[in-house]
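K.L.:
generate coordinates for the sequence data below:
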Amino acid sequence: MKIQVASVDSLIIYFADVISKENSLKVKSAYKCLKALNNKAFIEIIPSYTSILITYDIFLYDFYSLRNMLTKILDNLPIEKESSQNLIKIDVYYSLEVGLDLQRVALHSNLSIDEVIKLHSSKIYDVYAIGFLPGFAYLASVDEKIKTPRLKTPRKKIPKGSVAIADSQTAVYPKESPGGWNILGRTAFNFFDKDLEALSPISIESKIKFNPICKEEFLSQGGII
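P.N.:
This is a model prediction of the structure:
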């Protein structure tokens, strides 16, 4: 574990250099521990793949005093086991109608469209980080057979709820935005909710399972094509 200055009022805790499930669990255990402290000096705690960024009140801590405190707390912190209690099932309408790159992924993977859908929806994904947009959860890892590089030229407009993959990761666009990921389908599930304190029902403690549904069911849930 390394703790380094990020700015005048922030620091980064590095737990590893390699993205992996084990290192993700280290980050999640540390994040949960830090949140449980309810330390008023912590303005923001942002977890990522292998690190945690902490923005703090410089009138309560300086870098060295905070680094010493964090080292004592986190150095020998046990890694918590995974829990299935945070599993969130997301209904997805997979089709060429809304899956702008479904055919591309199938051709790249030398698979049928049905096989791509089955492989993408059969896994339970871990949330590795949340960023880019509020509620944009980076999920991993997709089946090796459907790993597909992102588009060379990003689209200027990706519809809200688009379910996509890029290399070994998958995600859902929480709102309309530019993007270069491969779009497989669309969901009516709301990944961004301004009424929630965290702005999303998804956290790094969540697990995600995608569930294929038909067009009629998607529309009945409020989905838009």
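
K.L.:
could you use CA atoms for every contact and neighbour count after this?
P.N.:
Will do.

K.L.:
what's the helix or strand where residue 171 lies packed up against?
P.N.:
Following DSSP states H and E, the helix or strand that holds residue 171 is strand 169-172. Counting by 3 or more CA pairs under 8 Å, 6 or more residues apart in numbering; DSSP states H and E, the packing neighbours recorded for strand 169-172 are strand 137-140, strand 162-166.

K.L.:
could you redo the last one with a cut-off of 10 Å?
P.N.:
Applying 3 or more CA pairs under 10 Å, 6 or more residues apart in numbering; DSSP states H and E, we find strand 169-172 packed against strand 124-130, strand 137-140, strand 162-166, strand 182-186.

K.L.:
mean neighbour count, those: which tops it?
P.N.:
Ranked by average neighbour count under the criterion mean count of other CA atoms under 10 Å, the helices and strands packed on strand 169-172 are headed by strand 182-186 at a mean of 27.

K.L.:
mind listing what's buried along the helix of greatest length in the chain?
P.N.:
For the chain, the longest helix by residue count, based on DSSP state H, is helix 21-37. By neighbour count with 16 or more other CA atoms under 10 Å, helix 21-37 contains the buried residues 23, 24, 25, 26, 27, 28, 29, 30, 31, 34.

K.L.:
one more sequence to fold, the one below, so I can look at both together:
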Amino acid sequence: MSEGRESSVRCFAVGEAAACLQLPPSIQGEGQARLLALAQRLRAEGGFVDVVPGWGNLTVLGDPARHSADRLQAAVLAGWRAQAAQALAPPRERVLRVRYGGDHGPDLTAVAAAAGLSEAQVVRAHSEAVYTVAFLGFQPGFAYLMGLPPTLHMPRRAEPRLRVPPGSVAIGGAQTGVYPAASPGGWQLIGRTDQVLFDASAAGPEQACWLQPGDRVRFVVEAGGD
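P.N.:
Below is the predicted model:
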């Protein structure tokens, strides 16, 4: 990462004892892995109330009794510079077995038509790509995955569903993801997995969420789709 692009990284206060590190759009893709590594490092160091990564940003909540906004910003920026100079550890690999199409993926036909592809070509493109968990959000355990082939970028449905089944594999814009629990949703449903993505009885968030930011994810076609 060049010095000029590095200098455009911003860190600003978002409260009396909170700071947000913001990457410029030009480095968000390559910088996301380093941002997630920084989040892990800060959590391991301890002393913070919470460390919350997003897409191209990282928010750190400090203890008002220990951290002023200025001090927290300086600590986060120093951590970013140190992390940017280090080699990244290899990501954890996760594999999701998916039944595509039919009742499992009721929008597969519409996605194929919009992309100008056959359903088989959509399945092949989606399952052959390698994805990275950018961040978690929307509902516990929902991972936003980057790496979706541009040919599969799709707008959300004009009318969201009132209930999306748990395990539904979906496309929304330039991302793909899997619904951990039944909920309303507007993404295009192309398949379903039996993998449990969130366990509310687990000891902590890292144990509760099967997918974590930085994980590398692959989808494998499972027999049973239509």
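
K.L.:
which residue sits farthest out from the middle of structure 2?
P.N.:
Relative to the average C-alpha location in structure 2, and by CA atoms, centre = their mean, no residue lies farther out than residue 65, which sits at 32.2 Å.

K.L.:
show me what it aligns to in structure 1.
P.N.:
Residue 65 of structure 2 is assigned residue 59 in structure 1 as its aligned equivalent, the criterion being TM-score structural alignment.

K.L.:
and its match, how far from residue 102 of structure 1?
P.N.:
Plainly put, residue 59 of structure 1 is 52 Å away from residue 102 of structure 1 if you go by CA to CA, to the nearest Å.

K.L.:
same check, this time on residue 80 of structure 1
P.N.:
With the distance defined as CA to CA, residue 80 of structure 1 ends up 37 Å from residue 102 of structure 1.

K.L.:
quick one: contacts for the counterpart of residue 138 of structure 1 in structure 2?
P.N.:
Matched to structure 2 by TM-score structural alignment, residue 138 of structure 1 sits across from residue 144. Residues touching residue 144 of structure 2, when contacts are defined by CA atoms under 10 Å, 6 or more residues apart in numbering, comprise 54-55, 131-138, 172, 174-178, 211-213.

K.L.:
could you do residue 137 of structure 2 as well?
P.N.:
Counted by CA under 10 Å, 6+ apart, residue 137 of structure 2 has contacts 54, 143, 144.

K.L.:
could the residues you listed go into TSV alongside distance to residue 3 of structure 2?
P.N.:
Output for the contacts of residue 137 of structure 2, formatted as TSV (distance: CA to CA, whole Å):
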residue	distance to residue 3 of structure 2
54	23
143	31
144	29
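
K.L.:
how about the strands in structure 1?
P.N.:
2-7, 10-14, 42-47, 51-56, 87-94, 124-130, 137-140, 155-158, 162-166, 169-172, 177-179, 182-186, 207-212 (DSSP state E).

K.L.:
excluding sequence neighbours, find me the nearest residue to residue 96 of structure 1.
P.N.:
Of all residues not flanking residue 96 of structure 1 in the chain, residue 102 sits nearest, at 6.3 Å (CA to CA, 6 or more residues apart in numbering).

K.L.:
hmm, the one you found is touching residue 183, no?
P.N.:
Yes - contact criterion CA atoms under 10 Å: residue 102 of structure 1 and residue 183 qualify, at 6.5 Å.

K.L.:
overlap in contacts, those two.
P.N.:
If you check residue 102 of structure 1 and residue 183 against CA under 10 Å, 6+ apart, the residues they both contact are 94, 95, 96, 164.

K.L.:
what does the last one correspond to in structure 2?
P.N.:
Spelled out, it's residue 164 of structure 1. Residue 164 of structure 1 maps onto residue 170 in structure 2, by TM-score structural alignment.

K.L.:
now do the contacts for that match.
P.N.:
Neighbours of residue 170 of structure 2 in contact, by CA under 10 Å, 6+ apart: 105, 107-108, 156, 164, 176-179, 185-192.

K.L.:
mind running it again at 7 Å?
P.N.:
176, 177, 178, 187, 188, 189, 190 (CA atoms under 7 Å, 6 or more residues apart in numbering).

K.L.:
quick one: map residue 161 of structure 2 onto structure 1.
P.N.:
Residue pairing (TM-score structural alignment): residue 161 of structure 2 is matched to residue 155 of structure 1.

K.L.:
ok, its match - how many residues close by?
P.N.:
Applying other CA atoms under 10 Å, we find 12 other residues in the vicinity of residue 155 of structure 1.

K.L.:
what's it in contact with, if anything?
P.N.:
178, 179, 180.

K.L.:
the second one reaches residue 152, doesn't it?
P.N.:
The reference is to residue 179 of structure 1. No - in this structure, residue 179 of structure 1 sits apart from residue 152 without contact. The criterion is CA atoms under 7 Å, and the distance is 10.7 Å.

K.L.:
ok, the two, which is more surrounded?
P.N.:
Counting neighbours by other CA under 10 Å for residue 179 of structure 1 and for residue 152 shows that residue 179 has the greater number, 18 against 8.
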